[in-house]
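Asks: Okay, structure incoming, though there's no sequence with it:
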C-alpha cells in the first residue's frame, strides 16, 4: 500500500455505486478502505473484484473479541490478500498479539499491515469521559492504547491526525499512524470532530491518510482526489 496516496474510504451503500465510482479512476492504482457494511454484503468475491482492478485494500472491520476468536478470524482475513487490517486496542494486548499470530499463520507471503483503533475520530472528550468512563483528555487514552499496541507487536494505530506527532514521540518514528478525519479547507466536517487538512496531517506525522466523503461525494471525484494527493505530498 503506497503511503504517498490517500486511502479512499468506500462508504457506499451498494456495490453498483461503488464500482461506478471506481470506474472514474480507470488505469489508476488506488488505496481503498472497505468497511463492515460492504464486506458483510459482498464477502471475499467483492474484495477480489476490487483487487482485480489493481487496488490495494484496507479492510476496516475493527475486530474486538476474545483472543482465540480474533486469531482464527485474522487467519481467514489474511488469505484474502488485503494490504491492511485492524482491531480495537481496547481488546487488550493479548488479543492484539493473537491477531498478529493469526495474520502470520494465514498469510501466503507478506502479511497485511496490522493496526489498532485507539479512539474513533467521532469521539469527543465528553463522550470518552461520560460514556466510556475514561478520565482525562482523549490524547491520554490514545497514547495509552498506542503504547499497548506497540507492546503487542502491531505495526501502528488508527488515530486522529491531531495525535500523530505525540504518538510518534511516544512509540517511535517507524510506528505507523493511519489518520482519518482528513478534510480540505473547503470541506465540511460531517460527523468527524478531530480533523485536519492533508498538508497539515503530512507535517504532523501521519503516515497514511483516510479520506471518504470529500472525494466520494465530490462533483468531480478525480479532480478532488488529485487535489488531495497534491496537498498531501506538499506539491501545491
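Replies: Looks like it arrived, so ask away. Values in this document were obtained by computation on a predicted structure and should not be read as measured data. Numbering: from 1, shown residues only.
Asks: make it CA atoms for all contacts and neighbour counts henceforth
Replies: Fine.
Asks: which helix of the protein spans the most residues?
Replies: Ranked by number of residues, the top helix in the chain under DSSP state H is helix 36-52.
Asks: Give me the neighbour count for the closest residue to residue 113 other than its chain neighbours.
Replies: Distance criterion CA to CA, 6 or more residues apart in numbering; nearest residue to residue 113, sequence neighbours excluded, is residue 84 at 4.5 Å. A total of 20 residues lie near residue 84 under the criterion other CA atoms under 10 Å.
Asks: Could you do residue 109 as well?
Replies: Residue 109 - counted by other CA under 10 Å - has 9 other residues nearby.
Asks: on contacts alone, who are the packing partners of the strand ranked longest in the chain?
Replies: Determined from DSSP state E, the single longest strand within the chain is strand 56-63. Helices and strands touching strand 56-63, by 3 or more CA pairs under 8 Å, 6 or more residues apart in numbering; DSSP states H and E, are strand 31-34, helix 36-52, strand 84-88.
Asks: Against that first model, consider the following:
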C-alpha cells in the first residue's frame, strides 16, 4: 500500500463507469450519481475520444479510477505512467499478464512520478470478465480461469501492485491466496434482472460484497437505466444492507 492510502474496515463501495465518448454525457452521469458513488471511472473509450485534459475536466473534484489497462514493454509502461501525473488518478490499471518486470516498472514509475500522499493505487487486471475457460484456452493458456487469476494475482502483488481487478467469482480465491491486504476492484456486476451483455463471470452487488470486494464497478446498469441516479442509489443501498 503506497503512502497516503490507509485501509479502512472493509466495506464495498461503488464506482460508476462513465462509458461514453461525450464529455457532456459523462458529466451528467457523474453529477447524477455523486450521492451514491465516491469515485468515477473513465477508460479507453472516453480517453481515446477526448484526451487527458478532458479526463481531468470530467473527473472534477471526484476521485478518478483511470482504467487504461496498460500493457507493453516495461519501459513504455513506465513512461506512460509518467505522462499521467497531471490527471492525478486515484487508481490506474495495468495488465498483470505483462509480467513481473512490467508490473515492477509500473510500481517504480508511480513512486518516482507522484508525490507522497498522491500516489494512485496500482491495480493489475487478472483475466477479463468477458473471458470464460474456453475463451482463455483459445489464447493458448491451458489453465482454467480461476487458476490463471490466482497465478497472475500472486505475480502482480509480489511485483508491487496494490490490488487486482478480478471478476466476482474469483474474490474468495484471491482472498484465500493473498489475504485481506490487496485491494480488489470488481467489474462484472449485474443487479438482479439486468442484462448480462458481454460479461460472462458476473454476480449481483450484494454477492460481490459478501465475497469480499473492496470496490465494485458498474456501468451500463446505471448509465443506461431510465433514471441513473435511482439506479446508483439502489446499488449503494444493496451494498450497505
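Replies: All right, it came through fine. Predicted model only: the values in this text are computed from it and were never measured.
Asks: Can you calculate the TM-score here?
Replies: Aligned and superposed, the two chains score 0.92 in TM-score terms (TM-score structural alignment, normalised by the length of structure 1); 232 aligned residues with a CA RMSD of 1.8 Å.
Asks: give me the stretch of structure 2 that the longest strand of structure 1 matches.
Replies: Using TM-score structural alignment, the residues of structure 2 aligned to strand 56-63 of structure 1 are 63-70.
Asks: likewise stretch 10-20 of structure 1?
Replies: Taking TM-score structural alignment, stretch 10-20 of structure 1 hits residues 18-28 over in structure 2.
Asks: in the matching stretch, what's buried?
Replies: 18, 19, 20, 21, 23, 26 (16 or more other CA atoms under 10 Å).
Asks: do stretch 211-221 of structure 1 as well
Replies: Quick answer for stretch 211-221 of structure 1 (16+ other CA under 10 Å): 211, 212, 213, 214, 215, 216, 221.
Asks: do stretch 190-209 of structure 1 as well
Replies: 192, 194-202, 204-209.
Asks: Sort out for me which of those residues are in helices.
Replies: Short answer: these in helices (DSSP H) are 198, 199, 200, 201, 202, 204.
Asks: for the aligned partner of the last one in structure 2, what are its contacts?
Replies: Under the alignment defined by TM-score structural alignment, residue 204 of structure 1 corresponds to residue 211 in structure 2. Contact analysis of residue 211 of structure 2 by CA atoms under 8 Å, 6 or more residues apart in numbering lists 168, 171, 172.
Asks: host element of the second one?
Replies: In other words, residue 171 of structure 2. helix 171-178 (DSSP states H and E).
Asks: okay, that helix sits on what stretch of structure 1?
Replies: Helix 171-178 of structure 2 covers residues 164-171 of structure 1 once aligned (TM-score structural alignment).
Asks: For that stretch, which residues meet the burial criterion?
Replies: 164, 165, 166, 167, 168, 171.
Asks: most tightly surrounded among the helices and strands packed on strand 56-63 of structure 1?
Replies: Of all these, strand 84-88 carries the top mean neighbour count, a mean of 24, counting by mean count of other CA atoms under 10 Å.
Asks: residue range for that one in structure 2?
Replies: Against structure 2, strand 84-88 of structure 1 falls on residues 91-95 (TM-score structural alignment).
Asks: Contacts for that stretch, please.
Replies: Against stretch 91-95 of structure 2 from outside (CA under 8 Å, 6+ apart): 64-71, 103, 120-126.
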